[in-house]
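Visitor: This is the structure alone, sequence omitted:
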């Protein structure tokens, strides 16, 4: 995704939001899908779109010290300084959606990508899958995680039965960028990732789809409101049509009822293996 197309923030509050999102996603789950063999020596792992680098740092604590973990992004400003990263973690400024440098081809046992929804065009992740396949050694694994918006559901407490649902309107505004594009949150391609994987030659496809436990819904809502506010300033305000203000008004109304109304959604992870031959 080109730098100019990134509609979320890159400041300290965006960093905090990304880190909270990561730990909420991982709660009662995993850093790597359990079907992926990771307790092996000299493992090479790549992450595409590192954000703050939190996954890289966290994963390094669970893998053998001989593992080499590389992160690729077109913007590394949200990451820790390179000299503060674990010794087996490195980050690199590379656009992995474009042609890949030859020295990276077939070098990795595992390629991880997560929350990349905004970079997928025309409901078709196949071009990205094909590009990432180039990074994998024969027998290597791809792991792709996305929020499953097909499972989006408003959740109310008893006190919230009569509360106006401003959340759905907010999701519509963010998903369509104020009505200027098709609603990316209505795309169903994440739940079709197993099909996309198989069509592109991946085998041993496995799926994990976990909703959030009720006690984490307010925290998950907080991250959604933070992301929505980032979009309101970075993408909607430049339109100069009042959509940024309308978005922030919805955010305020949703937050007022934070203890009465929230939403749940699936944390979807799909993994597949490149054949050895």
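Guide: The structure has been received and is ready for your questions. These numbers were taken from a predicted model, which means no experiment stands behind them.
Visitor: rest of the way, CA atoms for contacts and neighbours
Guide: Will do.
Visitor: Let's verify residue 130: helix, strand, or coil?
Guide: helix (DSSP: H, G, I helix; E, B strand; the rest coil).
Visitor: Pull up the gap between the closest residue to it other than its chain neighbours and residue 275, please.
Guide: Counting by CA to CA, 6 or more residues apart in numbering, residue 130 lies nearest to residue 200, which is 7.1 Å off, once chain neighbours are set aside. Distance, residue 200 to residue 275, by CA to CA, to the nearest Å: 11 Å.
Visitor: Then residue 32?
Guide: 19 Å.
Visitor: the more surrounded of those two?
Guide: Higher neighbour count among residue 32 and residue 275: residue 32, with 18 against 14, using other CA atoms under 10 Å.
Visitor: One more to weigh against that first structure:
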């Protein structure tokens, strides 16, 4: 989700399946969907921005009372299931989370969840996104955020390591700066949040291959997006790396590791 929706990844069937698989990956890594420190109340309101397929909301809907209101927002509804498949207490709508929210949503939510915003931020500037979350929350409301650190990665195997080096050159040329992810706690503190928990690290052994598989799919989406950019140099670089990525696809179950580092945070609006 970006201003004007210049989302570089895809929204097709395979892309939606990849999002759902990443939900499983996070579930395996954290052991929960809604953070256990967040108080549960019968009539609480929870929002997820950049909801994608809505899989996180659908999952927690099975765990919470039906009186809890669950609202998902995205700049595109292309990956939403048909409305008749939504749980009764789930609604999905359109919203640009990089501008101020409409007045009827301000101060409405006990919890705002966001996940995997790393492809969506341009220019290392998260101020609009964090301010949007703060506006949605009630005073004392919680932000639960999981994201991917694409700077401090765990990559194993000579071909994977060479691919990482070369794809990073394309990221740099396309103006994608991922350094902000490791700085999320400080950025939230500056915006008036109290950081209650912040974790980063690597996936456990049982999750490493799941991350590698889904990340290789993400890299394919990036390359497909780069090939559509007007910059001819980026187009050519992407076409060259597409061949190298094909080789990694053939090796994903033969010892290569291509993992980003998971970053998770729980904060509370403190002003």
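Guide: Okay, I see it. No experiment lies behind these values; they were computed from the predicted model shown.
Visitor: List the residues that contact the residue nearest to residue 130 of the first structure.
Guide: 126, 129-130 (CA atoms under 8 Å, 6 or more residues apart in numbering).
Visitor: What lines up with it in the second structure?
Guide: The alignment partner of residue 200 of the first structure in the second structure, by TM-score structural alignment, is residue 191.
Visitor: next one: residue 253 of the first structure
Guide: Per TM-score structural alignment, the equivalent position to residue 253 of the first structure in the second structure is residue 247.
Visitor: name the helices or strands packed onto the helix or strand where that match lies?
Guide: Take DSSP states H and E as the rule and residue 247 of the second structure turns out to sit in helix 232-251. On a contact count with 3 or more CA pairs under 8 Å, 6 or more residues apart in numbering; DSSP states H and E, helix 232-251 of the second structure meets helix 158-173, helix 205-226.
Visitor: Could you figure out how far that helix is turned away from helix 158-173?
Guide: 150 degrees (axes from the mean of the first three to the mean of the last three CA atoms, to 10 degrees).
Visitor: Centre of the chain to helix 232-251 of the second structure, how far?
Guide: Distance of helix 232-251 of the second structure from the chain centroid (CA atoms, centre = their mean, to the nearest Å) equals 23 Å.
Visitor: That one: which residues count as buried?
Guide: Neighbour counts using 16 or more other CA atoms under 10 Å place 234-235, 237-238, 241-242, 244-245, 248 of helix 232-251 of the second structure among the buried residues.
Visitor: Show me which of those is closest to residue 27 of the second structure.
Guide: residue 248 (25.5 Å; CA to CA).
Visitor: Could you pull up the residues touching the residue most central in space within the second structure?
Guide: What sits nearest the mean C-alpha location of the second structure, by CA atoms, centre = their mean, is residue 116, with 1.2 Å. Counting by CA under 8 Å, 6+ apart, residue 116 of the second structure touches 146-148.
Visitor: any idea what it aligns with in the first structure?
Guide: Aligned by TM-score structural alignment, residue 116 of the second structure pairs with residue 115 of the first structure.
Visitor: try residue 52 of the second structure
Guide: Aligned by TM-score structural alignment, residue 52 of the second structure pairs with residue 51 of the first structure.
Visitor: OK, contacts around that match?
Guide: 15, 18, 73, 76, 78-79.
Visitor: repeat for residue 87 of the second structure
Guide: With CA under 8 Å, 6+ apart, residue 87 of the second structure has these contacts: 58, 61.
Visitor: Repeat that for the one 4 residues further on.
Guide: Contact criterion CA under 8 Å, 6+ apart gives 70-72 as the residues in contact with residue 91 of the second structure.
Visitor: Among those, name the ones in strands.
Guide: Among the contacts of residue 91 of the second structure, the ones falling in strands (DSSP state E) are 70-72.
Visitor: closest to residue 212 of the second structure among the residues you listed?
Guide: Using CA to CA, those come closest to residue 212 of the second structure at residue 72, 27.4 Å.
Visitor: possible to save the helices and strands packed on helix 232-251 of the second structure as TSV with distance to residue 47 of the second structure and mean neighbour count?
Guide: Shown next, in TSV, are these (distance: least, CA to CA, whole Å; neighbours: other CA atoms under 10 Å):
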stretch	distance to residue 47 of the second structure	mean neighbour count
helix 158-173	31	15
helix 205-226	25	18
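Visitor: Which one of these lies nearest to residue 100 of the second structure?
Guide: helix 205-226 (27.4 Å).
Visitor: would residue 196 of the second structure count as being in a strand?
Guide: Yes. Assessed with three-state DSSP, residue 196 of the second structure lies in a strand.
Visitor: So it versus residue 140 of the second structure, what's the distance?
Guide: With CA to CA as the criterion, residue 196 of the second structure and residue 140 of the second structure are 12 Å apart.
Visitor: Just want to know which of those two has more residues nearby.
Guide: The neighbour count for residue 196 of the second structure versus residue 140, taken as other CA under 10 Å, is higher for residue 140 (16 against 13).
Visitor: Could you list every helix and strand in contact with the helix or strand harbouring that one?
Guide: Using DSSP H and E, residue 140 of the second structure falls within strand 137-156. Secondary-structure packing of strand 137-156 of the second structure (3+ CA pairs under 8 Å, 6+ apart): strand 109-115, strand 257-269.
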